[in-house]
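> Provided below are the primary sequence and the corresponding predicted coordinates.
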Amino acid sequence: MIDLHYWPTPNGKKVTILLEELEIPYRIVPCHIGRGDQFEPEFLRISPNNRMPALVDHDPPGGGDPVSVFESGAIMMYLAEKHGRFLPADLRGRYEAIQWVMWQMANQGPKSGERGHFARAPESAGDLTYARRRFDDEVHRLYGVLNNRLYDRPYIAGEAYTIADMISYPWTVGWKQQGIDLDEFRYFKRWFEELSARPAVERGMAVTAGPAEDPASLTPEEQERRRKLLYNQRARPAPAA
């Protein structure tokens, strides 16, 4: 059985899409990142960067103790390798896909996340004109990278649908909020519409982690606790010897 420590964000949904495509059983372990579950000691043992998702495989290849994996790209490569699907076996095809998994982890995800962060920042944060313009432009550039990649091939890694497609898709479903005009990127739009219609993608995107929380239900004290916990994080001290 697979345990997926999860919250329904784009990074979490990458993995649920793959799990649904693989049609294997898995269990969602909610990791409420707004509440701060990612800082709990038991979670940090499997995800030392205090970020979800994290995976624990209780039936790893070859048997033995459970295997834990953190970082969504590493999780997807692990699952694809274990089940022999969605990651080409030949050297060229394999690295065609892997380099785009790395592209997503290093570029699309972080830059889209920073764009969202600065777009939501309150005016009390000061003049954010430069930051907002920089990440607006960078997200637009990255849609262009995908569009140019897809103009002469059906999928990001070539002729086959792979984890490179699954890992990139969830960060594009918010294209409207990101200020993107899909008609400007017609090759990307074709790919996006095809993936959106896949039943496993629909199922993976719909995975939840329990009932939604009403922010208005939080006390002022809890709101302040979360602000201190989640924002302006610095290094955590190492455990005492």
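Looks like it arrived, so ask away.

> all contacts plus neighbour counts: C-alpha atoms, from now on.
Will do.

> Mind jotting down where the strands sit in the protein?
2-6, 26-30, 54-57, 67-70 (DSSP state E).

> Make CSV out of those strands and add distance to residue 224.
As requested, these are exported to CSV (distance: least, C-alpha to C-alpha, whole Å):
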stretch, distance to residue 224
strand 2-6, 24
strand 26-30, 22
strand 54-57, 27
strand 67-70, 29
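
> could these be laid out in JSON lines, adding mean neighbour count?
Below are these laid out as JSON lines (neighbours: other C-alpha atoms under 10 Å):
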{"stretch": "strand 2-6", "mean neighbour count": "22"}
{"stretch": "strand 26-30", "mean neighbour count": "16"}
{"stretch": "strand 54-57", "mean neighbour count": "23"}
{"stretch": "strand 67-70", "mean neighbour count": "18"}
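
> Quick check: which of those is nearest to residue 82?
strand 54-57 (10.5 Å; C-alpha to C-alpha).

> Would you mind pulling the contact partners of that closest one?
1-6, 46-47, 66-72, 75 (C-alpha atoms under 8 Å, 6 or more residues apart in numbering).

> now with 7 Å?
1-5, 46-47, 66-71, 75 (C-alpha atoms under 7 Å, 6 or more residues apart in numbering).

> tell me which residues in stretch 107-123 are buried?
By neighbour count on 16 or more other C-alpha atoms under 10 Å, the buried set for stretch 107-123 is 107, 108, 109, 111, 112, 113, 114, 115, 116, 118, 119.

> what sits against residue 105?
Per C-alpha under 7 Å, 6+ apart, neighbours of residue 105: residue 73.

> Skipping adjacent residues, who's closest to residue 67 in space?
residue 57 (5.1 Å; C-alpha to C-alpha, 6 or more residues apart in numbering).

> What is the longest helix along the chain packed up against?
In the chain, assigned by DSSP state H, the helix with the most residues is helix 129-150. Helices and strands touching helix 129-150, by 3 or more C-alpha pairs under 7 Å, 6 or more residues apart in numbering; DSSP states H and E, are helix 109-120, helix 186-196.

> put this beside the first:
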Amino acid sequence: MIDLYTWTTPNGRKVSILLEELGIDYNVHAINIGKDEQHAPEFLKISPNNKIPAIVDHEAGISLMESGAIMWYLAEKHGRFLPEGQAARAEVMQWLMWQMGGFGPMAGQAHHFLHFNPGKAAYAEERFGAEVKRLYSVLDKQLEGRDHVCGEYSIADMACWPWVSRYEWQQIDLADYPNVRAWYQRLRARDAVQKGYHVPKVMGDIPEG
């Protein structure tokens, strides 16, 4: 059994979407980061960096933090959403790292300055707004002629999609990125994506794109 510690953020939704796609049983523990529950001593034993998501795999006797590491672990353990060939696996890892190291952090900064604190830092708004647009262009080019980021549906898609779902917070018009928009809507229609999006609780409708 898997225990998932999470909240309604893109990083949290990455893992809950994967768990739903895998169709395995898991227990959900809501960690309300708005109430600083991520700093509780009990949670820090599982996630020393006081960030969600985190999991405990009781079968394996392991706890993990960092959404990308969790996704890689679960995909490998269950033999799904990760190609078998070395080159194909490396491509998925490449785009997972792209999301972890670039797309997610830059989109998060855009949320902070453009959505939550508009008008407070013009340079930051311009800097992160421009970088997010550049990253959307990178993803749009990658998706040209493809249904999914790496050809077959994989953890790379599940890692990127929740961040795109907050395109409005980033002041992004998906019409400017037609390949991203089509891909976003394609994944949005999946039952597991819809279920995973609403973990640990429903926070309104999923943006249509």
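Yep, that arrived. Every value quoted in this text rests on a predicted model; they were computed, and no experiment measured them.

> about what we covered before: output the buried residues of stretch 107-123 of the first structure in JSON lines; the columns should cover distance to residue 142 of the first structure.
Listed next are those as JSON lines, based on distance: C-alpha to C-alpha, whole Å:
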{"residue": "107", "distance to residue 142 of the first structure": "8"}
{"residue": "108", "distance to residue 142 of the first structure": "6"}
{"residue": "109", "distance to residue 142 of the first structure": "10"}
{"residue": "111", "distance to residue 142 of the first structure": "9"}
{"residue": "112", "distance to residue 142 of the first structure": "9"}
{"residue": "113", "distance to residue 142 of the first structure": "13"}
{"residue": "114", "distance to residue 142 of the first structure": "13"}
{"residue": "115", "distance to residue 142 of the first structure": "12"}
{"residue": "116", "distance to residue 142 of the first structure": "15"}
{"residue": "118", "distance to residue 142 of the first structure": "18"}
{"residue": "119", "distance to residue 142 of the first structure": "18"}
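
> hmm, back to that, which residue range of the second structure does the longest helix of the first structure align onto?
Aligned by TM-score structural alignment, helix 129-150 of the first structure falls on residues 122-143 of the second structure.

> ok, back up a step: check what contacts the longest helix of the first structure and list those residues.
108, 111, 112, 114, 115, 118, 119, 156, 180, 185, 187, 188.

> Quick check: of those residues, which lies closest to residue 164 of the first structure?
Closest to residue 164 of the first structure out of the contacts of helix 129-150 of the first structure is residue 156 (6.3 Å), distances taken as C-alpha to C-alpha.

> I'd guessed the closest one sits against residue 164; true?
Yes: contact status for residue 156 of the first structure versus residue 164: in contact at 6.3 Å, counting by C-alpha atoms under 7 Å.

> Adding distance to residue 102 of the first structure as columns, could you present the helices and strands packed on helix 129-150 of the first structure in TSV?
Output for those, formatted as TSV (distance: least, C-alpha to C-alpha, whole Å):
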stretch	distance to residue 102 of the first structure
helix 109-120	10
helix 186-196	19
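
> Residue 94 of the first structure is nearest to which of the ones you listed?
Judging these by C-alpha to C-alpha, what sits closest to residue 94 of the first structure is helix 186-196, at 20.4 Å.

> What is the closest one packed up against?
helix 129-150.

> Check the mean deviation of the helix it packs on from the second structure.
Superposed on the second structure, helix 129-150 of the first structure shows a mean distance of 0.6 Å to its aligned residues (mean C-alpha distance after the TM-score superposition for the first structure).

> do stretch 11-18 of the first structure as well
Here the mean offset of stretch 11-18 of the first structure against the second structure after fitting is 0.5 Å, by mean C-alpha distance after the TM-score superposition for the first structure.

> among the helices and strands packed on helix 129-150 of the first structure, which is nearest residue 92 of the first structure?
Across those (criterion: C-alpha to C-alpha), the nearest stretch is helix 186-196, sitting at 22.3 Å.

> Just list the residues touching residue 156 of the second structure, thanks.
So, once contact is read as C-alpha under 7 Å, 6+ apart, residue 156 of the second structure ends up touching 92, 95, 96, 149.

> overlap between these and the first structure?
Among the contacts of residue 156 of the second structure, the ones still in contact in the first structure (both residues aligned by TM-score structural alignment, their matches' C-alpha atoms under 7 Å) are 92, 95, 96, 149.

> so what corresponds to the first one in the first structure?
Okay, so that is residue 92 of the second structure. Per TM-score structural alignment, residue 92 of the second structure is aligned with residue 97.

> The closest residue to that match other than its chain neighbours - how many residues pack around it?
Excluding the flanking residues, the one nearest residue 97 of the first structure by C-alpha to C-alpha, 6+ apart is residue 157, at 5.0 Å. For residue 157 of the first structure, the number of neighbouring residues by other C-alpha atoms under 10 Å comes to 25.

> thought residue 157 of the first structure was touching residue 96?
Yes: Residue 157 of the first structure is within contact range of residue 96, at 5.5 Å (criterion: C-alpha under 7 Å).
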